[in-house]
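what follows is a predicted structure for the sequence shown.
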Amino acid sequence: MRTAFDFSPLYRSSIGFDRVFDLLENASRATTTIDNWPPYDIARTGEDDYRITMAVAGFSQDELSMTQEQNMLLVTGEKNGEDKAEYLHRGIAGRAFERRFQLADHVKVNGASLENGLLTIDLKREIPEEMKPRRIEIGSAAATPKVAQRKIEAEKQAA
């Protein structure tokens, strides 16, 4: 049973969260037949460091592709040649795939490596300096410069 959420009350009192609400709406519309291949892990390796590990057995480096566009990481795999062997049992999937990962703001791909059939993608959240919290000193009244008050005098007119 699926429940639809109404986010309209949140739009009235929040600013800049449009993307989050869109993600929640899209997640609620996701189909029930989600492709689980290839299997992957997402791990947090530090305060701002993450690692995605995908099991891509049978794929070589030139058969894999990674693209990052804004907040989306797209990993695709496509076999170059067609295997003409007659299989009695095929347990190692060699089909093409496309896996999308939604990234938070300021998350960048640091690097990727392929070893022993595992594609490892290292990610790092790099918050710009102007967005980091900063401490603001509160000065005393004596330390604040006083603004000189100007007096405006009106000309006196003789009657």
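Everything's here; your move.

could you use CA atoms for every contact and neighbour count after this?
Will do.

which parts of the chain are strands?
Secondary structure of the chain (DSSP state E): strands located at 40-44, 49-55, 64-69, 72-77, 97-102, 107-115, 118-125.

which stretches of this structure form helices?
Taking DSSP state H as the criterion, the chain carries its helices at 8-13, 18-28.

who touches the shortest one?
With contact meaning C-alpha atoms under 8 Å, 6 or more residues apart in numbering, helix 8-13 is reached by D18.

got it, and stretch 27-37?
R2, A4, F97.

out of these, who's the most crowded?
The most neighbours of any of those, using other C-alpha atoms under 10 Å, belong to F97, which has 15 neighbours.

residues contacting that one?
W37, P38, T76, G77, E78.

quick check: the residue positioned nearest the centre of the chain vs E25, distance?
Geometric centre of the chain, nearest residue: L103, 1.7 Å, by C-alpha atoms, centre = their mean. The gap separating L103 from E25 is 17 Å, by C-alpha to C-alpha, to the nearest Å.

so how far is stretch 24-34 off the chain centroid?
Offset of stretch 24-34 from its chain centre (C-alpha atoms, centre = their mean, to the nearest Å): 18 Å.

what about that stretch, start to end distance?
Terminal residues of stretch 24-34 lie 16 Å apart, using C-alpha to C-alpha.

got it, and stretch 104-123?
End-to-end for stretch 104-123, by C-alpha to C-alpha: 11 Å.

this is the other structure I want to compare:
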Amino acid sequence: MRMQSDFAPYRRSTVGFDRLFNMLETTSRDEDDHPPFDIVKTGTDSYRITLAVAGFRAEDIEVIAQQNLLTVSGKRTEETGQEEFLHRGIAARPFARRFQLADFVEAGDARFENGLLSIALHRVVPEAMKPRRIEIGANKSAQDQIVAPGGEVREAA
């Protein structure tokens, strides 16, 4: 049983976090647990999502990466066999699982092995967003110099 959270007090005291609160509220309402999945941090800026998709083939699954959203969906093709199931415990229903990704997180390769779909994720921060060192000069004003991301000092145009 999941508990509902009320984010109203936080919404009143914060600015610019609307997307985060909307995502948390949407996630808390998502009761579907099919297919089950794991999220593993494999390095400083790398992750792996693994979904248990027993009964599906690689051709039945679609992985779509958009900005800040990864969607994994599956739909089994109709079986042509004449089997009569006495019990069907392996879920064969179509699914769509959505993962909200943080800024600068990109999906890498996807692998399907032994009924498990693994998707690699990497956080790639652009050079312009990384911290850079600003040199302090005694002879020139700060307006006259620009320090490039590589550390080289250039004169302002």
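Now that the structure is in, tell me what you want to look at. Every value quoted in this text rests on a predicted model; they were computed, and no experiment measured them.

TM-score for this pair?
Put the two chains on top of each other and the TM-score (TM-score structural alignment, normalised by the length of the second structure) is 0.77; 136 aligned residues with a C-alpha RMSD of 1.9 Å.

the second structure: which residue goes with the residue nearest to the centre of the first structure?
Aligned by TM-score structural alignment, L103 of the first structure pairs with L101 of the second structure.

now swap in Y50 of the first structure and tell me
Matched to the second structure by TM-score structural alignment, Y50 of the first structure sits across from Y47.

hang on, the earlier thing: check contacts around the residue nearest to the centre of the first structure.
N71, M72, L73 are the contacts of L103 of the first structure under C-alpha under 8 Å, 6+ apart.

of those, buried ones?
L73 (16 or more other C-alpha atoms under 10 Å).

could the contacts of L103 of the first structure be laid out in CSV, adding distance to M131 of the first structure?
Converted to CSV, those look like this (distance: C-alpha to C-alpha, whole Å):
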residue, distance to M131 of the first structure
N71, 18
M72, 21
L73, 23
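
filter the contacts of L103 of the first structure down to the ones also in contact in the second structure.
Of the contacts of L103 of the first structure, the ones still in contact in the second structure (both residues aligned by TM-score structural alignment, their matches' C-alpha atoms under 8 Å) are N71, M72, L73.

the second structure: which residue goes with the second one?
The equivalent of M72 of the first structure in the second structure is L69 (alignment by TM-score structural alignment).

report how many residues lie close to the closest residue to its match other than its chain neighbours.
Leaving aside its sequence neighbours, L69 of the second structure sits nearest to Q100 (C-alpha to C-alpha, 6 or more residues apart in numbering; 4.8 Å). Neighbour count of Q100 of the second structure, defined by other C-alpha under 10 Å: 15.

same check on D38 of the second structure?
Count around D38 of the second structure with other C-alpha under 10 Å applied: 10.

residue contacts, it?
D38 of the second structure makes contact with I49, T50, L51 under the criterion C-alpha under 8 Å, 6+ apart.

repeat that for 10 Å
R48, I49, T50, L51, A52, S118 (C-alpha atoms under 10 Å, 6 or more residues apart in numbering).

what's the farthest-apart pair in those residues?
Greatest spatial distance among these (C-alpha to C-alpha): R48 and A52, at 13.1 Å.

those two: which is more packed in?
R48 (20 against 17).

can you pull the contacts of the more buried one?
Contacts of R48 of the second structure by C-alpha under 10 Å, 6+ apart are 38-42, 107-110, 118-122.

that one and R132 of the second structure, how far apart?
R48 of the second structure is 30 Å from R132 of the second structure, by C-alpha to C-alpha.

equivalent analysis for E62 of the second structure, please.
Noted for E62 of the second structure: a distance of 40 Å to R132 of the second structure, by C-alpha to C-alpha.

ok, now which ones touch the residue nearest to L69 of the second structure?
Contacts for Q100 of the second structure (C-alpha under 10 Å, 6+ apart) come out as L20, M23, T27, Q66, Q67, N68, L69, L70, T71.
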